[in-house]
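*Asks:* Quick one, structure for this:
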Amino acid sequence: MIRLKTIAVAALIQAAAILPSFAGENLAAIKSAGALKIGTEGTYAPFTFHDKSGKLVGFDVEIGEAVAAKLGVKAEFVEGKWDGLIAGIDAKRYDTVINQVGITEARKQKYDFSEPYIASKAVLIVRQDNSDIKGFADLKGKKSAQSLTSNFGKTAQENGAELVGTDGFDQSIQLVLTRRADATINDSLSFFDFKKQKPDAPVKIVAEQANADYSGIIIRKGEPELLAAVNKALADIKSDGTYAKISQKYFGQDVSK
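*Replies:* Got it, this is the predicted structure:
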């Protein structure tokens, strides 16, 4: 019995010794590396995308850069498709994901989230000449262009839609425009940005969810120092005007509420 207890204690000590060596497990490791590694899509305008010169830009990119600066490090972005983006945290490809990740109870079971930093509503988008779809319930039996693992995709499926898989907002809109999909449920802020860029695009919003969805910066569980530092950084960029400047640049309004 004593031998078994000794083995168990030794195993716990060995596990504890290994934990600090994992990349991104604590704030000290990030500061030592001089970089906060951030997972993001790079194809989700206006949050994270490439401009005409090929540079990675967007609301979430600038938020990530501002948060990293408050931590005293640089932001290092690692791009990936949405469907595997959050899984990259588990694989320790990066320390966090900043990509308008919705805060859900299911995700909170496995990951930690910062305080919400953006609020948006899901909207139902169809072609301008579509008169069949007037609300979410009308999606039954229709094709909806969605990222398959997104909250929007789940909402479409719950309303009886047949999902047409896409890599993100831009592709979803294109499928609606080319009639390969009847509709898409997507982020209101993405739609407003799209219409700002292409005001003549023949698409419209026919319905929106009553309640706002909130997004946060997502990290692995078990990194309380990093979580606290990220929350402080978000509070700081809101209080010093940095957040307002970024928000106005991309949306013309405060999108934190």
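*Asks:* rest of the way, CA atoms for contacts and neighbours
*Replies:* OK.
*Asks:* Can you mark which positions in stretch 158-178 are buried?
*Replies:* 159-164, 166-169, 171-173, 175-177 (16 or more other Cα atoms under 10 Å).
*Asks:* And that stretch, end to end?
*Replies:* 24 Å (Cα to Cα, to the nearest Å).
*Asks:* got it, and stretch 176-196?
*Replies:* Stretch 176-196 end-to-end distance (Cα to Cα) = 18 Å.
*Asks:* Work out the gap between stretch 229-239 and the centre of the chain.
*Replies:* With Cα atoms, centre = their mean, to the nearest Å as the basis, stretch 229-239 stands 18 Å off its chain's centre.
*Asks:* now do stretch 224-235
*Replies:* Here stretch 224-235 shows a centroid-to-chain-centroid distance of 17 Å under the convention Cα atoms, centre = their mean.
*Asks:* just stretch 193-204 next, same as before
*Replies:* Distance of stretch 193-204 from its chain centroid, counting by Cα atoms, centre = their mean, is 22 Å.
*Asks:* And the strands in this structure, which stretches?
*Replies:* Applying DSSP state E to the chain gives strands spanning 35-40, 49-50, 56-57, 74-79, 96-102, 111-113, 118-120, 122-127, 143-146, 162-165, 183-187, 203-208, 213-220.
*Asks:* please give me the structure for this one as well, since I'd like to look at both together:
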Amino acid sequence: MTAKKRTAAVLLPLLLACTSAQADLLSDITARGDLKCAVYSDVPPFSSPDVKTRQLAGMDVDLCTALAQQMGLKLTLVPTSVEARIAVIATGRADVLIANLAYTKTRGNQIQFSDPYYVAKEMLLVKQANADKTLEDFKGKRISATKGTTSEQSIHLKGGKAVTFQDSASAFLALEQNKVVGFVTNTMTGIKMISQAKKDGVELAMIKEPMALEPIGIGMKRDEPALLAAVNKGLKTMDDNGTIDKIWDTWIGPNTEYKMVREERVQPLANLKFEPLE
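*Replies:* Model prediction:
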């Protein structure tokens, strides 16, 4: 064996070991004893500054805290925006992302998702007179949504004619002014808007059948199976012992202004029957 071959034979296992170590993000996290969890900088009720303490508080902050505890780690919150939440994971600024993150085909190609801990729904809001109709009745009809959102995608998915606006307030106003027959948004926002419209003397309703299902999970870097397994294990434990239910009820549950009921449990994404949005 030549000197070059002997050197290569010695270095190759070392290089492979180093590459393997670098690829195992969970080992790095465990070594430093700290979980960097990205959350919104100001999107209540998920994560926003508390008016008294000025510290970030909300549903996603509590989920980060609980997950870190389950993994035996300290927690460092990494504030991020809606626009930068995928990049904060892809660039390694944070280890995990808990930011009401819905699975879509595009996001699934950029980062990996944990098992979903709830399923958000895109819902159709209509005038009270249309409350008993089904989604089939709205095929080909003008329906409003915020431009570039999964709400807009769901309209196309169900055969409606999407009329888009730059913000949800304008899209909602189009329904109130009868410029469209429906407005699409997520359940939580829809419930708030129906309540607000009632105060303004406008009776609205929500069609029971969802326009689209959006599994909400924790985002992580792709090709990190050990971290994915650890996060999924933590979520399952939190689901089984009632931690997620308690956090849910505190921030968006039936006794809050959002009046949300948690229906789904933590389960593999593959178990859900849904058509992923783009």
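*Asks:* Tell me, how many residues neighbour Ala226 of the second structure?
*Replies:* Ala226 of the second structure: 14 surrounding residues under other Cα atoms under 10 Å.
*Asks:* Over in the first structure, tell me which residue corresponds to it.
*Replies:* Using TM-score structural alignment, the equivalent of Ala226 of the second structure in the first structure is Glu225.
*Asks:* and what of Pro79 of the second structure?
*Replies:* Mapped onto the first structure by TM-score structural alignment, Pro79 of the second structure lines up with Glu79.
*Asks:* sorry, back to before: if you drop the residues flanking it in sequence, what lies closest to the match of Ala226 of the second structure?
*Replies:* Nearest non-adjacent residue to Glu225 of the first structure, counting by Cα to Cα, 6 or more residues apart in numbering: Leu27, 5.9 Å away.
*Asks:* Double-check that neighbour against Val230; I have them as touching.
*Replies:* No. Using Cα atoms under 8 Å, Leu27 of the first structure makes no contact with Val230, being 9.7 Å away.
*Asks:* Between those two, which has more neighbouring residues?
*Replies:* Higher neighbour count among Leu27 of the first structure and Val230: Val230, with 24 against 20, using other Cα under 10 Å.
*Asks:* And the more buried one, how close does it get to Lys245 of the first structure?
*Replies:* Using Cα to Cα, Val230 of the first structure is found at 19 Å from Lys245 of the first structure.
*Asks:* And for Gln171 of the first structure?
*Replies:* Distance from Gln171 of the first structure to Lys245 of the first structure, by Cα to Cα: 29 Å.
*Asks:* and the gap between the closest residue to Gly217 of the second structure other than its chain neighbours and Tyr103 of the second structure?
*Replies:* With sequence-adjacent residues excluded and distances taken as Cα to Cα, 6+ apart, Gly217 of the second structure is closest to Pro116, at 4.2 Å. Here Pro116 of the second structure is placed at a distance of 9 Å from Tyr103 of the second structure (Cα to Cα).
*Asks:* hey, what's in contact with both of these two?
*Replies:* By Cα atoms under 8 Å, 6 or more residues apart in numbering, Pro116 of the second structure and Tyr103 have these common neighbours: 215-217.
*Asks:* Just the closest of the residues you listed to Leu75 of the second structure, please.
*Replies:* Gly217 (18.5 Å; Cα to Cα).
*Asks:* How many residues are close by that closest one?
*Replies:* 25.
*Asks:* Spatially central residue in the second structure, please.
*Replies:* By Cα atoms, centre = their mean, the second structure has its centre lying nearest to Leu101, at 1.7 Å.
*Asks:* Correct me if wrong: that residue contacts Ala120.
*Replies:* No. Taking Cα under 8 Å as the definition, Leu101 of the second structure is not a contact partner of Ala120, at 9.6 Å.
*Asks:* shared neighbours, these two?
*Replies:* Common contact partners of Leu101 of the second structure and Ala120 (Cα under 8 Å, 6+ apart): Ile216.
*Asks:* ok, Met206 of the second structure touching Glu122?
*Replies:* No. Counting by Cα under 8 Å, Met206 of the second structure does not reach Glu122; the two are 10.5 Å apart.
*Asks:* Mutual contacts of those two, please.
*Replies:* Counting by Cα under 8 Å, 6+ apart, Met206 of the second structure and Glu122 have no common neighbour.
*Asks:* follow-up on the earlier one: tell me which residues touch the residue nearest to the centre of the second structure, please.
*Replies:* Counted by Cα under 8 Å, 6+ apart, Leu101 of the second structure has contacts 216-219.
*Asks:* what about Cys18 of the second structure, neighbour count?
*Replies:* Neighbours of Cys18 of the second structure (other Cα under 10 Å): 12.
*Asks:* Could you find the counterpart of it in the first structure?
*Replies:* Cys18 of the second structure maps onto Ala17 in the first structure, by TM-score structural alignment.
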